[in-house]
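Novice: Sequence plus predicted model, see below.
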Amino acid sequence: MSAADAGVLPTRLLLATRNAKKLVELQRILDAALGGHRVELVGLNDVPEYPEAPETGLTFGENALLKAREGVRHTGLPTVADDSGIAVDALNGMPGVFSARWAGRHGDDRANLELLLGQTADVPDEHRGASFVCAAALVLPNDTFPGGKEHLVDGRQTGRLLRAPRGAGGFGYDPIFLGDGQTRTNAELSPAEKDAISHRGKAFRALATVIAKVLVPRG
C-alpha cells in the first residue's frame, strides 16, 4: 500500500544548504522522528538557483531565520535552515557564527580546523572547553499558512578541544571535538551515535517535532 493510500501524503521541504552531509543528516533524523510519514528533503542544489543573502546576523538564530526566510521567498517551499558552529571558551565564544569561514573562505573545513588548533596551541588542557551550538529554523509560506509562521529551536553539545584530529567521519570541527562523557571524537562516532548527542541532532529532533505538528497531515 502506498503512502498516499494510507492517507500519508509526501511533503516537500527545503533545507537551505549546499552541504550534502547536512541533507543526509537531517533526512535521517526526520525519518526516525516522523515514523511512517514521508518528507522529501531537497537542498539548494535541487531548486532553481537564487541569490543567497549574506549571513549578517550576530547570533546563530538570526542567521538561521534569515536563510529560511530567503528559501521561502525564492522557492515557495517550507524551508528549514540552520546556523551552527563551535564556541571556544578560551576565545570568548569564538569562532561562533564565523565558524564556517574562520580561515577566510566559507566551508574550508581543513583550513578552519588547522587555524583553530594553531590559535589554541598554548591553551592548557584544563581550559580547552568548547561547545557545539546549533540554531534551526522552520519558516512556512504565507500562501499555505496565512500570515506565515516561523519556528526556531536550538541545541548544544558541550565538551573540549583536542590537540590533534581523530576520526574520519563527520565534518567541520568534529575531528577535534570530544564531547562530555565521550571517549571518541564526533568524527569517530557512527552517524546514529553522533545524532543522539550532537548539537545539530538535538536541534533537528526538536524541529522534527514541530514539522510533524505543522506539515504532516492528520489521518
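Specialist: Received the coordinates, thanks.
Novice: Please make it C-alpha for all contacts and neighbour counts, starting now.
Specialist: Fine.
Novice: Tell me who's in contact with Leu15.
Specialist: Residues near Leu15 by C-alpha atoms under 8 Å, 6 or more residues apart in numbering: 23, 41-44, 79-81.
Novice: dropping in the other structure now:
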Amino acid sequence: MKLPFPTLILATGNAHKVQELTRSLTPLQVPLRSLQDFPPITPVEEDGATLRDNALKKATGYALQLGQWVLADDTGLEVTALQGEPGVRSARYAGDQATALDNRKKLLALLRDVPIEKRAARFVCHLAIANPEGKIWYEASGECHGRICDDARGEYGIGYDTLLEIIEYRRRLAELSPAATRLIGHRGRATQRLLQELKNCV
C-alpha cells in the first residue's frame, strides 16, 4: 500500500487508545506517534455538535500545529432510552472534570428505572486524517451495538466499555480480548473501513 504520508500522528495522549489504534493500523507499515511525543501541544477544544465535527476539528487543529499528517478520532456512547445521550459529551457526561467512574454512575442513575431489555445502546467512532496543511483527506466511522448493564465487568476496555454488553456474546465489550475488539469494536470497525478507504484511494 503506497501512502501519501511517511509517518502518522495519533491525536491522543490516552495510552489505551494509542495501543488499540497502533495494533489496528499495523497494515499501514508506517511509523505511528502520539501527542505524547510532541510536548507542549495546545489542546484542541472539542466543542463540535457531533462526533464527526470533533474528529475533523482535532485532525485539522493538530495537523496545523505539528505540520504533520494526523489521525484523530472522536467516540461516543448513544443510549436509545436517553434519546442518544451521552453522545458527543460521553467523556464529560457528569461534568468537565468528571472521571470515567463519575460518568458511569450518572448513566446508571438515569437508567435506574429502565428495564434491561429497553437499554439498547451503541458506541460510535469517527476517524479523520488531515494533511500538514489541515485538509481532511480520509474519513471513516464504525459502530458497536449492545445494551447497558448495571454491573461493570472486564479489564480490557475504558470508560463505558465495562457496561456495554454485546448481546450475541453475552459479555461486556471490556471482557473481549483486544483481537476480538479489533473485529467487532466500534474503533476496530472504523479502522477497518479507514484502511479500505486508504487502499482504494492510493
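Specialist: That came through fine. This one's a predicted model, so the numbers in the text were calculated from it and none came from an experiment.
Novice: Switch the contacts of Leu15 of the first structure over to CSV; also include neighbour count and distance to Leu66 of the first structure.
Specialist: CSV is the format used below for the contacts of Leu15 of the first structure (neighbours: other C-alpha atoms under 10 Å; distance: C-alpha to C-alpha, whole Å):
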residue, neighbour count, distance to Leu66 of the first structure
Leu23, 18, 19
Leu41, 18, 19
Val42, 20, 18
Gly43, 18, 16
Leu44, 18, 15
Thr79, 28, 11
Val80, 31, 11
Ala81, 24, 8
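Novice: For these, which ones persist in the second structure?
Specialist: Compared against the second structure with both residues aligned by TM-score structural alignment, their matches' C-alpha atoms under 8 Å, the contacts of Leu15 of the first structure retain 23, 41-44, 79-81.
Novice: Of the residues you listed, which belong to helices?
Specialist: Per DSSP state H, helices hold the following members of these: Leu23.
Novice: Switch the kept ones among the contacts of Leu15 of the first structure over to CSV, and while doing so, append distance to His199 of the first structure to every line.
Specialist: Converted to CSV, these look like this (distance: C-alpha to C-alpha, whole Å):
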residue, distance to His199 of the first structure
Leu23, 16
Leu41, 20
Val42, 22
Gly43, 20
Leu44, 22
Thr79, 20
Val80, 16
Ala81, 14
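Novice: Phe132 of the first structure: which of the kept ones among the contacts of Leu15 of the first structure is nearest?
Specialist: Ala81 (16.6 Å; C-alpha to C-alpha).
Novice: Wait, the closest one touches Ala136, no?
Specialist: Yes - if you go by C-alpha atoms under 8 Å, Ala81 of the first structure and Ala136 touch, sitting 5.8 Å apart.
Novice: Mutual contacts of the two, please.
Specialist: Shared contacts of Ala81 of the first structure and Ala136, counting by C-alpha under 8 Å, 6+ apart, come down to 64-65.
Novice: which SS state does Leu108 of the second structure fall under?
Specialist: Under DSSP: H, G, I helix; E, B strand; the rest coil, the three-state class of Leu108 of the second structure is helix.
Novice: For the equivalent of it over in the first structure, list the residues it contacts.
Specialist: Using TM-score structural alignment as the criterion, Leu108 of the second structure maps onto Leu117 of the first structure. Contact analysis of Leu117 of the first structure by C-alpha under 8 Å, 6+ apart lists 163-164.
Novice: Aligned to Asp108 of the first structure, what sits in the second structure?
Specialist: Aligned counterpart of Asp108 of the first structure in the second structure: Thr99 (TM-score structural alignment).
Novice: How many neighbouring residues does that match have?
Specialist: 15 (other C-alpha atoms under 10 Å).
Novice: Tell me how far it lies from Ile158 of the second structure.
Specialist: From Thr99 of the second structure across to Ile158 of the second structure, the span is 11 Å (C-alpha to C-alpha, to the nearest Å).
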